[in-house]
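Trainee: Sequence isn't available, so here's the structure alone:
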């Protein structure tokens, strides 16, 4: 797989509620990509983020709004997840797991201990990116510790923190795949993200087996939170597994 690189610049300051102008391009949590990435819009369709700088803010209960100069805002789907980081202002992260060069996570950490994780891909293969599990609290902790934090000057409207520019993507260790046993690529370290990207049919079949009582729910440990798994298990995974197996 071709290795993808993009330049990531992170800044954190106070979030404003006004529209994005040239003067406000650097206000609020921002992220800059030097190559396009695909995400799922709030309407459910694929949307491409062009290479540009974006200001990021929460959209609704489980979405992200990305704004750039001279273009309308883009709203993408995200999953609400917990985090344990002590922050006093919203923080935006762009994260990829070690060994993965396809799935990109745009994460907005909020001061209340909640975060919004939007999983996308560089290729636009949303059928696979959709299966990508959310980042775990330890992975978010690893990402935050890689960022240099310095005090913000204290003028009229001080921001509690400032994130200095980073020169490359934030890489974090992969999440454990738990007890799922897959007869694919024996001898390599299999993780949920590996299965989601390379064998989404295995992930779908695992969910189907849990629904049918063939496997205990514990095999899904590490894929998502308990609440998220309960919601996911309401879907027709038998049908999804059949569809993926037919197209693989």
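Mentor: Right, received. Where do you want to start? Keep in mind the model is a prediction, meaning the values are calculated, not measured. Residues are numbered from 1 along each chain as shown.
Trainee: use CA for all of it now, contacts and neighbours both
Mentor: OK.
Trainee: For residue 116, which residues are in contact?
Mentor: Residues counted as contacts of residue 116 (Cα atoms under 8 Å, 6 or more residues apart in numbering) are 58, 62, 63, 64, 78, 79, 80, 81, 107, 108, 109.
Trainee: and it, what element?
Mentor: Per DSSP states H and E, residue 116 falls inside strand 114-121.
Trainee: next helix or strand past that strand?
Mentor: Downstream of strand 114-121, the first helix or strand assigned by DSSP H and E is helix 126-129.
Trainee: contacting residues around that following helix?
Mentor: Residues outside helix 126-129 that contact it (Cα under 8 Å, 6+ apart): 38, 39, 40, 46, 103, 119, 120, 121, 196, 197, 200.
Trainee: who's in contact with stretch 231-248?
Mentor: Stretch 231-248 is contacted from outside by 200, 201, 202, 204, 205, 207, 208, 211, using Cα under 8 Å, 6+ apart.
Trainee: run the last query once more with 6 Å
Mentor: With Cα atoms under 6 Å, 6 or more residues apart in numbering as the test, stretch 231-248 has contacts from 201, 204, 205, 208.
Trainee: this is the comparison structure:
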């Protein structure tokens, strides 16, 4: 993993952004019915999701994992009565009685890890025997990857965000597809950590590729592809057009016993 590129210049702003989506990150809680006892939050950051869920759903035991020692130290202070780890091999819960929640983490794994580490990630997700696997992330469908809607692109080019678009294209190439434009529209407001954001790939895999990753040992029990409401509102407010492209996916998989 490229730890220098992964460094966050303004941690407070980064964490505030994460908190806005806390409720949506709990999407799995009313959609799984076979009993389990543990929730493992993969990429837990400072533990805000666990902190929010514990009083609402006290019957579960909560564990957080993050590769960042700084985040784990913050999580332990934030939620002292939960378990947090920065070393996967030290996690001490029965995976077969657990749900692993992977929210806004898949794209980071692909952005900062090499192929070997990506394989390790998926092996941990599907090879550890979790009762449930829940994934929520930004994702674009290959079926929707059409040539860019030129009228939308022109509006952005003539807006107050034109310089950020120019910076985006200098790193990620000239925008020619709708996928590239939506990629920019998901990050143009995050200028405080721009150097990190512009290099991070929000759409490293297509939705269809993710679905092919599901092994025969798991069955899909829930799927939702959608446009994030906050993003739609922000784009309508800043540019005056409606974003109809799907920007996110939520899926839940259950292990076949």
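Mentor: Cool, the structure landed. Keep in mind it's a predicted model, so treat the numbers as computed, not measured.
Trainee: TM-score of the superposition?
Mentor: Superposed pair, TM-score by TM-score structural alignment, normalised by the length of structure 1: 0.27. Supporting alignment: 120 aligned residues with a Cα RMSD of 6.2 Å.
Trainee: just to revisit the earlier point, please tell me which one of the contacts of residue 116 of structure 1 counts the most neighbours.
Mentor: Within those, neighbour counts (other Cα atoms under 10 Å) peak at residue 109, which reaches 29 neighbours.
Trainee: I'd like to know how far that one sits from residue 81 of structure 1.
Mentor: Distance, residue 109 of structure 1 to residue 81 of structure 1, using Cα to Cα, to the nearest Å: 9 Å.
Trainee: And residue 104 of structure 1, by the same measure?
Mentor: Applying Cα to Cα, the value for residue 104 of structure 1 to residue 81 of structure 1 is 16 Å.
Trainee: swap in residue 67 of structure 1?
Mentor: Distance, residue 67 of structure 1 to residue 81 of structure 1, by Cα to Cα: 22 Å.
Trainee: next one: residue 66 of structure 1
Mentor: In this structure, residue 66 of structure 1 and residue 81 of structure 1 are 19 Å apart, going by Cα to Cα.
Trainee: One more: residue 106 of structure 1?
Mentor: Using Cα to Cα, residue 106 of structure 1 is found at 13 Å from residue 81 of structure 1.
Trainee: Please apply the same query to residue 207 of structure 1.
Mentor: To residue 81 of structure 1, residue 207 of structure 1 is 20 Å away according to Cα to Cα.
Trainee: swap in residue 97 of structure 1?
Mentor: Distance, residue 97 of structure 1 to residue 81 of structure 1, using Cα to Cα: 17 Å.
Trainee: Mind listing the shared neighbours of residue 109 and residue 81 of structure 1?
Mentor: Common contact partners of residue 109 of structure 1 and residue 81 (Cα under 6 Å, 6+ apart): residue 115.
Trainee: from the contacts of helix 126-129 of structure 1, which ones fall inside helices?
Mentor: Among the contacts of helix 126-129 of structure 1, the residues falling in helices (DSSP state H) are 196, 197, 200.
Trainee: Just give the nearest non-adjacent residue to residue 80 of structure 1, would you?
Mentor: Nearest residue to residue 80 of structure 1, sequence neighbours excluded (Cα to Cα, 6 or more residues apart in numbering): residue 116, at 4.6 Å.
Trainee: now residue 84 of structure 2
Mentor: Closest to residue 84 of structure 2 by Cα to Cα, 6+ apart is residue 64, at 4.6 Å.
Trainee: and the one you found, what helix or strand is that in?
Mentor: Residue 64 of structure 2 is part of strand 61-65, with elements assigned from DSSP H and E.
Trainee: After that strand, which helix or strand is next?
Mentor: The C-terminal neighbour of strand 61-65 of structure 2 among helices and strands, as given by DSSP H and E, is helix 69-78.
Trainee: Packing partners of that following helix?
Mentor: Where contact means 3 or more Cα pairs under 6 Å, 6 or more residues apart in numbering; DSSP states H and E, helix 69-78 of structure 2 is not packed against any helix or strand.
Trainee: how close does residue 13 of structure 2 get to residue 20 of structure 2?
Mentor: Distance from residue 13 of structure 2 to residue 20 of structure 2, by Cα to Cα: 11 Å.
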